[in-house]
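Novice: fold the stuff below for me.
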Amino acid sequence: MKYELIIIGGGAAGFSAALEAERKNKKTLIINNNENVEIGGTCVNVGCFPTKHLLYKAELIYKIQNNIFEGIKTNLQIDYSKIIEEKDKLVLKARKEKYIKILKNLKNVEFLNGKAKFIDKNTIIVNNKKIKGEKFLIATGSRTYIPQIPGLENIEFLTNKEALDLKELPDKLIIIGGGALGLEFAQIFSRFGSKVVILEATNHIMNGVDDDFERLISNYLKDEGIKIIKNAKIKVIKNNVVILEDDKKIQFDKLLIAAGRVANTDDLGLEKINIKLGNRKEIVVDKYLKAVENIWAAGDVIGNPMLETIAAKEGNLAVKNMYSESKEKMDYSIIPYAIFTDPQFASVGLTEKEAKKNDIKIKCNFVKLENLPKAIAIKDTKGAIRFVINENTEEILGIQLLSPLAGDIIHEATMIIKNKMKIKEVIETIHVFPTLSEIIKLGAQDFKRDISKMSCCVE
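Specialist: Predicted structure coming up:
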């Protein structure tokens, strides 16, 4: 049997591609290797969806335990196994509703569970059966990057997948890596009751974030009891002890690897079809997501930025480009992202560091959340906002935000930058009072007046 399109990978990129192929009435086969991750990919099964569920619960627990509000007393009890049990139920439901059920409604798309491997540019083998296709999309995603650390091979370490399946809380948890994944898991486990130490090999957590935001989130995490060790060079791991190069010893019950991601390109037979790979095994594609003559790739498998929304967009775009004369390319310059710590960090457009590196003449500010009426009202004033604007035209080039619900608020910032708005236009836009999203307007007003001398709702 020959298919017009074969999609290898059942995550965000693969499903987005399948939906676009269905719209184009293309006979399509989608293949997912469920041994790596269930249908739906990393996000719904072992990534965004379950971690945000646990982060929300952990935030509620933290605020109750720390008596944030006067007059509220409770004897809080935590059953961690029940918490994980509910997480599993929600993941299963999301997988069924958003992937399995959707797949059953696609008339032109078939599904096959198995590991695909290329024999030539038009043939793959799955479950010992040869299958031919006219065009292919590789969307096999990524997995945890495992650094070369002496002694690591002798312990049962965790990745995000195993960490989400723990039925009991570790008393002492070490997390290797201070990026988004490491920080989110650190706050989850710390707020549930574990003693957490983050070991970051570089001098920065939240790589690429401006220094003042990094300092704020570092201080917030440390205030909660999370220990962060930067420039942590590990000499060896043995007997549930990490020994650093300065001979400092740190004991642990569990160790979580969160040192980045690597593309899933092993054992696909890519050497037989002349596909080029990058430093972290990612597939090299052109600006239209084509790898070679009749093969495209999308999502984490083509490298950073590894975000679910980008994967979905790339999967859709790849199929459009397969069957259209007018090609489209991704615009990565206005894609927002978020780190779902508490407070959350979100960013879109240029940071101050990036603007200076590119010799762009800019003006920046840094407005603390303690100036925002809604933040004061809910007693949650941790955070700040920064605008990066063109010095001459006052066009807004970038916005970074550390605040409650920053991942939601950043979409207003994305539209501002996409539409090349200027400071004056944001100031003249009326916002609902009191809201957290007013921080966008307050950040703009800061360029024109002393916001410490303003009353609420003043234009």
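Novice: drop to CA atoms for contacts and neighbour counts, all remaining ones
Specialist: OK.
Novice: ok, and the closest non-adjacent residue to L255?
Specialist: Using C-alpha to C-alpha, 6 or more residues apart in numbering and skipping the chain neighbours, the partner closest in space to L255 is I174 (4.8 Å).
Novice: how about this one, so we can line them up?
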Amino acid sequence: MTQAFDIVVLGGGTGGYIAAIRAAQLGKSVAIVERDKLGGTCLHRGCIPSKALLRSAEVYATMLESERYGIQAESVRLHFPGVQARKQGIVEQMHKGIQFLMKKHNIQVVYGNGRLLSPSIFSPRTGSVSVEQEDGEIVTLVPEKLIIATGSRPKSLPGLETDGHAIWNSDDALGMEELPQSIVIVGGGVIGVEWASMLNDFGVQVTVVEYSDRLLPAEDSDISRELERLLRKRGVQVITDARLLTETVQKEEGAVKLQIERKGELQQLQADKMMVCVGREANVEDIGLHNTDVKITNGFIQVNEFMQTAESHIYAIGDVSGGLQLAHVAGHEGIMAVEHSAGQTPRPFPHHEVPRCVYTRPEVASIGWTERQAVDRGYEVKIGRVPFAAVGKAVVYGESDGFVKVIADKKTNDILGVHMIGPHATDFISEAALAQVLDATPWEVGQTIHPHPTLSEALGEAMLAVDGGSFAI
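Specialist: Predicted coordinates:
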């Protein structure tokens, strides 16, 4: 069976289904090829289920400390099967929502393994997509434009494969039926520290091993230091500047033993489980790229500023294209790719204008350059910094750790970066993102009236503090 479409999207994750919806809004005929479930990694193995678990962990931690708020709660117990059931219910609810959107926009969803085919008599210019369905039937889709949105998967360490039992990746951890007593997390990036924070709140003894000299090495160093301090305060063991010796990993009697090397010395670690969080790699295998002129560099598909590959009718978006591996980035890239393929002129967005969020306790959120990045690029910077302890709402919440840091250019007064660690930081980083899009100055954001008492006052005060005008410090 052969069907023709204006646009075919290979992959139904966040980037893929948003691209499909945008194409339908522009009046295009659209099909999505999905080998598993619509929503992809974000909905089923990433953003949504992990944040559901993090929320349960946060509530549990708050209830254990309820006396701080004048509330005596006896016999607070964690029922982990209930936590997992809530997580799965949220995922299923969101999944149904995406399925509804596909029907609403008349987008055809074809389930199966899709592979790109070379041009033929049926598709002499663009080639086609062969979809092998579960029952063995082959469906051929002929697109005018093709968007590859096949996403990514957890990366393994050379010589160390995860087994889903003693050694986990983030996918495995989401499906755990019971909590371990202890765990070693290899990797102190975003995924690693989120799991460390969550499992610590659930009562697990957590050790984080990070190869870099600090946690969250892509974030501002002040943020990294504060997060490490707060995790240590909660009892998380953090070991930075350390290298895992994969050949030493042993699984025996319900435990994992391993050695790390730090500053020339060996250290033995042992825990019930080990979790590997060392990044993600693109799903570029077995999708027929060898039948095209699409180029791959360092495991990712090469694209231009409009997400266009070496073949002008083929686009690649999201994790598979090698940019920031964030769901909201994939969605915006999908919109941009569709609009460009339709002859419009979308605005390419530089990656330093993308808000980044880490859902630890407290949360981390940032946009723009770190202080080091700004200095390395030749900027003469001025800094505004306000602690959440100076903000009434944070004190009322009982979550006054952390701060907001604003980096600005001394010469032009442009905002170069905003970095936050504190309660609900991910909820108001968008104000800083809007400020960058509008090219606002710290003074302009500071002059914007922030209601009192709110957590957003911390951002407004930090903007004023750039020029010494804060009323909070």
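Novice: pretty sure the residue nearest to L255 of structure 1 is touching S190, no?
Specialist: No - with contact defined as C-alpha atoms under 8 Å, I174 of structure 1 and S190 do not form a contacting pair (11.0 Å).
Novice: can you map out the strands along the stretch 101-250 of structure 1?
Specialist: Assigned by DSSP state E, counting those that start in this stretch, the stretch 101-250 of structure 1 shows strands spanning 109-113, 116-120, 123-126, 129-138, 142-144, 172-176, 195-199, 227-229, 234-238, 241-244, 249-251.
Novice: contacts only, for the residue nearest to L255 of structure 1.
Specialist: Going by C-alpha atoms under 8 Å, 6 or more residues apart in numbering, I174 of structure 1 touches V196, V197, I198, L199, F252, K254, L255, L256.
Novice: show me which pair in the residues you listed is furthest apart.
Specialist: L199 and K254 (13.5 Å; C-alpha to C-alpha).
Novice: ok, those two, which is more surrounded?
Specialist: L199 (26 against 19; other C-alpha atoms under 10 Å).
Novice: that one maps to what in structure 2?
Specialist: In structure 2, the residue matched to L199 of structure 1 (TM-score structural alignment) is V209.
Novice: try N33 of structure 1
Specialist: By TM-score structural alignment, N33 of structure 1 lines up with R35.
Novice: again with A259 of structure 1
Specialist: Checking TM-score structural alignment: A259 of structure 1 goes with V278.
Novice: one more: S16 of structure 1?
Specialist: Per TM-score structural alignment, S16 of structure 1 is aligned with I18.
Novice: equivalent analysis for E425 of structure 1, please.
Specialist: Using TM-score structural alignment, E425 of structure 1 pairs with E444 in structure 2.
Novice: relative to F471 of structure 2, how far out is that match?
Specialist: 15 Å (C-alpha to C-alpha, to the nearest Å).
Novice: rewinding a little: what's the closest of the strands of the stretch 101-250 of structure 1 to D300 of structure 1?
Specialist: Taking these one by one with C-alpha to C-alpha, strand 142-144 is closest: 5.5 Å.
Novice: where does the closest one end up in structure 2?
Specialist: Using TM-score structural alignment, strand 142-144 of structure 1 pairs with 152-154 in structure 2.
Novice: please tell me how far the matching stretch is from the chain's geometric centre.
Specialist: Averaging C-alpha positions (C-alpha atoms, centre = their mean, to the nearest Å) puts stretch 152-154 of structure 2 12 Å from its chain's average.
Novice: now do stretch 19-33 of structure 1
Specialist: 26 Å.
Novice: can you point out the buried residues in that stretch?
Specialist: L19, E20, A21, E22, K26, K27, T28, L29, I30, I31, N32, N33 (16 or more other C-alpha atoms under 10 Å).
Novice: wait, isn't the second one in contact with N321?
Specialist: When you say that, I think you mean E20 of structure 1. No - taking contacts as C-alpha under 8 Å, E20 of structure 1 lies outside contact range of N321: 10.9 Å.
Novice: residues near the residue nearest to L38 of structure 2 when sequence neighbours are not counted, how many?
Specialist: Distances taken as C-alpha to C-alpha, 6+ apart place G12 nearest to L38 of structure 2, at 4.9 Å, with adjacent residues excluded. Residues near G12 of structure 2, counting by other C-alpha under 10 Å, number 30.
Novice: the match of N33 of structure 1 touches V109, doesn't it?
Specialist: No - judged on C-alpha under 8 Å, R35 of structure 2 makes no contact with V109 at a distance of 10.2 Å.
Novice: returning to what we had before: and the buried residues of stretch 19-33 of structure 1 as JSON lines, adding distance to T159 of structure 1?
Specialist: Listed next are these as JSON lines, based on distance: C-alpha to C-alpha, whole Å:
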{"residue": "L19", "distance to T159 of structure 1": "31"}
{"residue": "E20", "distance to T159 of structure 1": "33"}
{"residue": "A21", "distance to T159 of structure 1": "34"}
{"residue": "E22", "distance to T159 of structure 1": "35"}
{"residue": "K26", "distance to T159 of structure 1": "37"}
{"residue": "K27", "distance to T159 of structure 1": "37"}
{"residue": "T28", "distance to T159 of structure 1": "33"}
{"residue": "L29", "distance to T159 of structure 1": "30"}
{"residue": "I30", "distance to T159 of structure 1": "27"}
{"residue": "I31", "distance to T159 of structure 1": "24"}
{"residue": "N32", "distance to T159 of structure 1": "21"}
{"residue": "N33", "distance to T159 of structure 1": "19"}
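Novice: aligned counterpart of I119 of structure 1 in structure 2, please.
Specialist: Match for I119 of structure 1 (TM-score structural alignment): L117.
Novice: now do the contacts for the closest residue in space to its match that isn't next to it in sequence.
Specialist: Nearest non-adjacent residue to L117 of structure 2, counting by C-alpha to C-alpha, 6+ apart: S128, 5.2 Å away. Contact analysis of S128 of structure 2 by C-alpha under 8 Å, 6+ apart lists L116, L117, S118, P119, T140, L141, V142, P143.
Novice: which of the residues you listed does structure 1 keep?
Specialist: Among those, the ones whose aligned partners also touch in structure 1 (both residues aligned by TM-score structural alignment, their matches' C-alpha atoms under 8 Å) are L116, L117, S118, T140, L141, V142, P143.
Novice: mind telling me what the residue nearest to L255 of structure 1 corresponds to in structure 2?
Specialist: Per TM-score structural alignment, I174 of structure 1 is aligned with V184.
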